[in-house]
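A.B. asks: Predicted model, plus sequence, below.
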Amino acid sequence: MACYGVNGLNAEIQQAIKELSELEEIIFCFDNDQAGRTGESEYATLFASLYPHVKITGIPVLVKDVNDDLIQTTHIDTYISLVLENRHPLLQETAVPKAKTSTPSTEPQTEELTNNLSFLQQPQVIERLNQLIGKAGIVGEANSRMLLFLITLSYLNKSPLHALVQGSSGSGKTHIINRIADLMPQEDVLRFTRITESSLYNWGEFDLFQKVIVIEDLDGLKEDALYALREFISNQVLRSSVTIKDKKGNNKSSHKIVKGQFSSLSATTKGETYEDNMSRSFLIAVDESAGQTAKIINYQNRRNAGEIDPNESRKAIGFIQKVVRGLKVYEVINPYATKLHLPDKVHKIRRLNEMYQAVIKQVTFLNQFQRQLTKDNQLITEIEDIEQATEILFESIVLKVDELDGSLRQFFERLKKYVKKDHQDFMQREIRQEFNISKTQLQRYINSLLELEYIHQIGGYANKGIKYKISYWDNHHKFRVEIKDHLMNQIQQLK
């Protein structure tokens, strides 16, 4: 039924609703403005008191109102399905009070995970959620897994983010992105092993709207497919001229549009190659250290010994999905944005600054039940959000300072320790045996370090082995400390 404006749900309409003896759900579709949101809130409260057992929801409007949306689409059936599938409960969204300070609970027990709304209303949401992500099967790498979760969660917002998870072959990068994607509502997740050159152009106009896309092997994509993906990431839309047949069988040209508001997770062995061409993409290195390997093996052994209940993992995943469904989409305002500055040493500082601000907004978004709203219904960032975002994003910031990518940096730090401990020159064979890595992978590392002039050849023979020495003994630890101090001092000044 059509109301006469947001104030026009009159007595006649209300009487008609009362006469529906089998009423199950009331769905609102008001304008996408302050008046529309206020009307939704007021009527949701009214009908909740009149019909306590009726579900009350609202559907997302992309532009000003549903008529404008329909004008802009050539696939009306697809549009209607989209908005109905994405309708959201209104009752839990009408009031988002700032939570009272209370003593935080200890690590959440899976048997207590029954109320996602209560979970979001309690303090320390980020920390408790990160513990649940660990229970869901992602071992270690606490900051990286939380960053990946925040990036993936951005599919709900107007400016989604993207992650390139980089690591050597067999490092577990595909496992990580798939487990993170498991935490999202599965009706919103699309997983691809490969993408053909023209396939992204052939989706329906809204098929990729508010979705999570997982690409298990970015290195296997051909250039045309990569170009389409870059366009989606940069502009959120693909426009193409296609040939179709009319009713008489004649060919004619047509304009096809695919809108792509989605976040993405991609696995790659050479992340920097793609990162340079993809705006809003975060490069995240898999931790390939011996310590992380020990954690993974210990988890695998405990699981195989029956010490880890698989039901605990399933319950954690299901609960996190409910938490995601319980979030309301807000715009975020950061009143401290002009006072935040990254270190001058950071490469591509303009792009990283935008990403830094985006992660702060994502942390605020996840803390929405702890935050105040502006008069325009926007979430307000607090210093705690900045502090949490800085901690979570720190490794990615360090990667931007470093000209070595994540796995190459980890290898070079191991190499420096080995060479310093034993002798100054080295050969590939001894490094391959000491570090237990493949010949192909080691050759990639050596070639990259030679090209960047971190090592050089000092002799040897091709048939007996080439000898190398380290040319540049950089102090990576010092860099890390300087960056951390810069960011933390900045936050202390805000406090």
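C.D. replies: Yes, it's here.

A.B. asks: Please make it C-alpha for all contacts and neighbour counts, starting now.
C.D. replies: Will do.

A.B. asks: Next, the contact list for the closest residue in space to residue 191 that isn't next to it in sequence, please.
C.D. replies: Closest residue in space to residue 191, ignoring its immediate chain neighbours: residue 214 at 4.6 Å, by CA to CA, 6 or more residues apart in numbering. Contacts for residue 214 (CA atoms under 8 Å, 6 or more residues apart in numbering) come out as 177-178, 181, 189-192, 264-266.

A.B. asks: So what's the residue count around residue 305?
C.D. replies: 9 (other CA atoms under 10 Å).

A.B. asks: quick one: it and residue 299, what's the gap?
C.D. replies: As judged by CA to CA, to the nearest Å, residue 305 and residue 299 stand 10 Å apart.

A.B. asks: Please apply the same query to residue 165.
C.D. replies: Distance from residue 165 to residue 299, by CA to CA: 22 Å.

A.B. asks: okay, the two: which has more neighbours?
C.D. replies: Counting neighbours by other CA under 10 Å for residue 165 and for residue 299 shows that residue 165 has the greater number, 27 against 17.

A.B. asks: Is that one in contact with residue 266, as I believe?
C.D. replies: Yes. Contact criterion CA atoms under 8 Å: residue 165 and residue 266 qualify, at 6.0 Å.

A.B. asks: any shared contact partners between these two?
C.D. replies: residue 177.

A.B. asks: surely residue 161 meets residue 148?
C.D. replies: No. Using CA under 8 Å, residue 161 makes no contact with residue 148, being 9.7 Å away.

A.B. asks: quick one: secondary structure of residue 255?
C.D. replies: strand (DSSP: H, G, I helix; E, B strand; the rest coil).

A.B. asks: residues near it, how many?
C.D. replies: With other CA under 10 Å as criterion, residue 255 counts 10.

A.B. asks: can you pull the contacts of it?
C.D. replies: Contacts of residue 255 by CA under 8 Å, 6+ apart are 239-242.

A.B. asks: Can you say which of those residues are buried?
C.D. replies: Buried by 16 or more other CA atoms under 10 Å: nothing, out of these.

A.B. asks: Would you confirm that residue 238 belongs to a strand?
C.D. replies: Yes. Residue state for residue 238 (three-state DSSP) corresponds to a strand.

A.B. asks: Quick check: chain neighbours aside, which residue is closest to it?
C.D. replies: residue 258 (5.2 Å).

A.B. asks: Okay, that neighbour and residue 77: tell me how far apart.
C.D. replies: Taking CA to CA, one finds residue 258 at 15 Å from residue 77.

A.B. asks: Distance check, residue 200 against residue 237.
C.D. replies: Taking CA to CA, one finds residue 200 at 10 Å from residue 237.

A.B. asks: Could you do residue 479 as well?
C.D. replies: Counting by CA to CA, the gap from residue 479 to residue 237 is 39 Å.

A.B. asks: who's more crowded, those two?
C.D. replies: residue 237 (19 against 15).

A.B. asks: How many residues are close by the residue nearest to residue 308 when sequence neighbours are not counted?
C.D. replies: Excluding the flanking residues, the one nearest residue 308 by CA to CA, 6+ apart is residue 302, at 6.1 Å. By the criterion of other CA under 10 Å, residue 302 has 13 neighbours.

A.B. asks: The structure to be compared is supplied as follows:
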Amino acid sequence: MEEYRLQQLRYTGKSPQQAFSPSEEDRRQAVRFLSGKNLSGSLTEQLNTIGILGEDRNALILFLALASHKSANPFSVLCLAKSGIGKSYILQKLSECMPDGSFSFHSRISANALYYFDSGDINGKVLFVEDLEWTTQMLQPLATLQTQGRLVNTRATKDKDGMLHSTTFEVVARLCLIACAYSDKNFEELGLPFLCLHLNHSPAQDLAVMEYQKKCRAGQIRTEDIARAQHLLKCVIASLQNISVVNPYATLINLPQDIAYPRKSLLLLLNFIEAITFFFQYQRERLTDTDAGEIFIRTHPQDIEMAFALLKNTLFRRADELSTSVRGFYKWLTEYLQQAKTTQFTALDIRKTKPIHPRTLNRYLQELKLFSYIQVAGGNKHREGFIYKLTDFGNQKEVQGRIEQEMQATLKDVWNAYHKEQNPPTEPEQKAESEQEPSTGLSAESPQKPSKRKRIDDKEEYTLKLLLELEARSPDREYIPADFTTLTGRSQITEARYLKRLWQQGKLKREWKNRQYYYTLAATGSKTVSQSPMTDPQTVL
């Protein structure tokens, strides 16, 4: 009896869950659903039916991540938003679409609890966390488990005699994390191996959610339709098979140069492409590896195109130096000033129009001033407050345009490679190409793409072009890197590097004063400026 009681206390709170097994008819409907032409549109309709409104793109990404828990490389997503936006509501709705026994739902997990998990509780399952602590102690073990697939924790414990000895706890699992966190910080600084989504908190989204709540209370939403959609999505996930995915176009996928943390960003993009291919497995051709005898599916260019379309905003966010909340405030501020037909404002003017806490507003203004998006135009700190005005530095259209162009170029290369595989050259064409190729020499190599050095030279020429335009307006003036950041949208470090290279080429002169270099345009008929670096006055003892 005592052993039975101890065993019951040990397993308190753990009730066995029966695995979900759809019937043959349900499985046929799920396979028919997965084989449909407009699969993404049908999936969005079902997600709207269960009550996820206004988050079509984010909900589609989250459901694709849920489906990837059955694959060999699961995909994890973190939802970032303020309190009251509906993070827990979305997780609850998504968990209701999961088959029983395929997920583990937690309201909160402490920082050290993950080290003592049973591997069977999270291996091959979805780990839902409603409120994830946005701390390094919490995020570090999650990132380690995501990248390495295991956690090993060794700590000192006491035995029954009170003697200390080391005990090792190991957790081995393929992590598929779907969690929500409250964060106002820029998550790019952490370089997490998770895809971070920012939920929609616009006024239009608030109206749509409130309208849906009214319909629910008025009985206009049929619970039968919701239950039918949830059952269909459960059968869809249960019908997916664990099959390997091969992406033959991975070598052609390049990230835009403006994206921060390119290593982890590229890995996230490749993993998400595999998750899309895994979900579309009933629409992809199944091939067999003759050496290993393994069945696999190949990534289609449509999967890559869909991944770029869904992650475009996320890639834009990774190229943004501002946090999400400050970027939203800056967008509202520009629209407000355009409507007011003015270029200057004070903190009191903003508080009269937009309800915002004074400390929050002060933090937003300080961050915008730090990154040169606004500058002080007058006023007094101790009286009426500072008067601010916008600068031209906040225009992100050029950065977004470059990212869009590089993404389209990557998609074009992928589609060209796909069409070349589908329509291989005939024998006469191959023979003619072989006759035209020389037997020896460097010219037999395929043409190379423009090197990075050439692209940098183009940017240097663009900086020189802007400098000549400024010189035409005010001759014989001095220039610093900050004069070009507002025009090009690049950082001061980048512009300083380009100006230094123009000086090394003899096109500019420079002089050290006031703890920085001042550049002037070299005379046309003068000799080339010496390329030996000048001595820094601060380094001379």
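C.D. replies: Everything's here; your move. Please read these numbers as outputs of a predicted model, since none were measured by experiment.

A.B. asks: Show me what the residue nearest to residue 238 of the first structure lines up with in the second structure.
C.D. replies: Alignment note (TM-score structural alignment): residue 258 of the first structure maps to residue 171 of the second structure.

A.B. asks: For that match, give me its contacts.
C.D. replies: Neighbours of residue 171 of the second structure in contact, by CA under 8 Å, 6+ apart: 115-119, 150-152.

A.B. asks: Just say helix, strand or coil for it.
C.D. replies: strand.

A.B. asks: Residue 37 of the first structure too?
C.D. replies: Quick answer, by three-state DSSP: residue 37 of the first structure is helix.

A.B. asks: what sits against the nearest residue to residue 257 of the first structure once chain neighbours are set aside?
C.D. replies: What sits nearest to residue 257 of the first structure in space, not counting adjacent residues and going by CA to CA, 6+ apart, is residue 239, at 4.7 Å. Counting by CA under 8 Å, 6+ apart, residue 239 of the first structure makes contact with 201, 255-258.

A.B. asks: And residue 106 of the second structure, by the same measure?
C.D. replies: So residue 106 of the second structure contacts 127-130 (CA under 8 Å, 6+ apart).

A.B. asks: can you check residue 182 of the second structure too?
C.D. replies: Counting by CA under 8 Å, 6+ apart, residue 182 of the second structure makes contact with 80-83, 131-132, 134.

A.B. asks: Look at residue 397 of the second structure and say how many residues are nearby.
C.D. replies: Neighbours of residue 397 of the second structure (other CA under 10 Å): 10.

A.B. asks: Please apply the same query to residue 387 of the first structure.
C.D. replies: Neighbour tally, residue 387 of the first structure, other CA under 10 Å: 17.

A.B. asks: Excluding chain neighbours, what is closest to it?
C.D. replies: Distances taken as CA to CA, 6+ apart place residue 491 nearest to residue 387 of the first structure, at 6.8 Å, with adjacent residues excluded.

A.B. asks: To which residue of the second structure is the one you found aligned?
C.D. replies: Aligned partner of residue 491 of the first structure by TM-score structural alignment: residue 411.

A.B. asks: now residue 215 of the first structure
C.D. replies: Using TM-score structural alignment, residue 215 of the first structure pairs with residue 129 in the second structure.

A.B. asks: ok, now which ones touch its match?
C.D. replies: 105-109, 177-180.

A.B. asks: try it again with 7 Å
C.D. replies: 105-108, 178-180 (CA atoms under 7 Å, 6 or more residues apart in numbering).

A.B. asks: Distance of it relative to residue 178 of the second structure?
C.D. replies: 7 Å.

A.B. asks: Return the residue of the first structure aligned against residue 325 of the second structure.
C.D. replies: Under TM-score structural alignment, residue 325 of the second structure pairs with residue 407 in the first structure.

A.B. asks: ditto for residue 97 of the second structure
C.D. replies: Using TM-score structural alignment, residue 97 of the second structure lines up with residue 183 in the first structure.

A.B. asks: Also residue 229 of the second structure?
C.D. replies: Checking TM-score structural alignment: residue 229 of the second structure goes with residue 316.

A.B. asks: Neighbours of the residue nearest to its match when sequence neighbours are not counted, how many?
C.D. replies: Sequence neighbours aside, residue 136 is the residue nearest to residue 316 of the first structure in space, at 5.5 Å (criterion: CA to CA, 6+ apart). The number of residues packed near residue 136 of the first structure is 24, by other CA under 10 Å.

A.B. asks: possible to save the contacts of residue 255 of the first structure as a markdown table with distance to residue 276 of the first structure?
C.D. replies: Formatted as a markdown table, the contacts of residue 255 of the first structure follow (distance: CA to CA, whole Å):
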| residue | distance to residue 276 of the first structure |
| --- | --- |
| 239 | 23 |
| 240 | 25 |
| 241 | 28 |
| 242 | 30 |
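
A.B. asks: Report the two of those residues separated the most.
C.D. replies: The most widely separated members of the contacts of residue 255 of the first structure, counting by CA to CA, are 239 and 242 (9.6 Å).

A.B. asks: residues shared between the contacts of the two?
C.D. replies: In contact with both residue 239 of the first structure and residue 242: residue 256, using CA under 7 Å, 6+ apart.

A.B. asks: what about residue 327 of the first structure, which SS state?
C.D. replies: Taking three-state DSSP, the label given to residue 327 of the first structure is coil.

A.B. asks: need the contact list for the residue nearest in space to the middle of the first structure.
C.D. replies: Geometric centre of the first structure, nearest residue: residue 151, 1.7 Å, by CA atoms, centre = their mean. When contacts are counted by CA under 7 Å, 6+ apart, residue 151 of the first structure touches 161-163, 263.

A.B. asks: Mean per-residue distance, the helix or strand harbouring it versus the second structure.
C.D. replies: Per DSSP states H and E, residue 151 of the first structure falls inside helix 142-153. For helix 142-153 of the first structure, the mean distance to aligned residues of the second structure following superposition is 1.9 Å (mean CA distance after the TM-score superposition for the first structure).

A.B. asks: still on that earlier bit, the residue nearest to residue 316 of the first structure -> the second structure?
C.D. replies: Using TM-score structural alignment, residue 136 of the first structure sits opposite residue 50 in the second structure.

A.B. asks: cool, residue 476 of the first structure as well?
C.D. replies: Aligned partner of residue 476 of the first structure by TM-score structural alignment: residue 396.

A.B. asks: what's the angle from the host helix or strand of residue 234 of the second structure to helix 56-67?
C.D. replies: Using DSSP H and E, residue 234 of the second structure falls within helix 223-239. Taking axes from the mean of the first three to the mean of the last three CA atoms, to 10 degrees, one finds that helix 223-239 of the second structure is oriented at 50 degrees with respect to helix 56-67.

A.B. asks: Just the buried residues of helix 223-239 of the second structure, please?
C.D. replies: For helix 223-239 of the second structure, by 16+ other CA under 10 Å, it's 226, 229-239.
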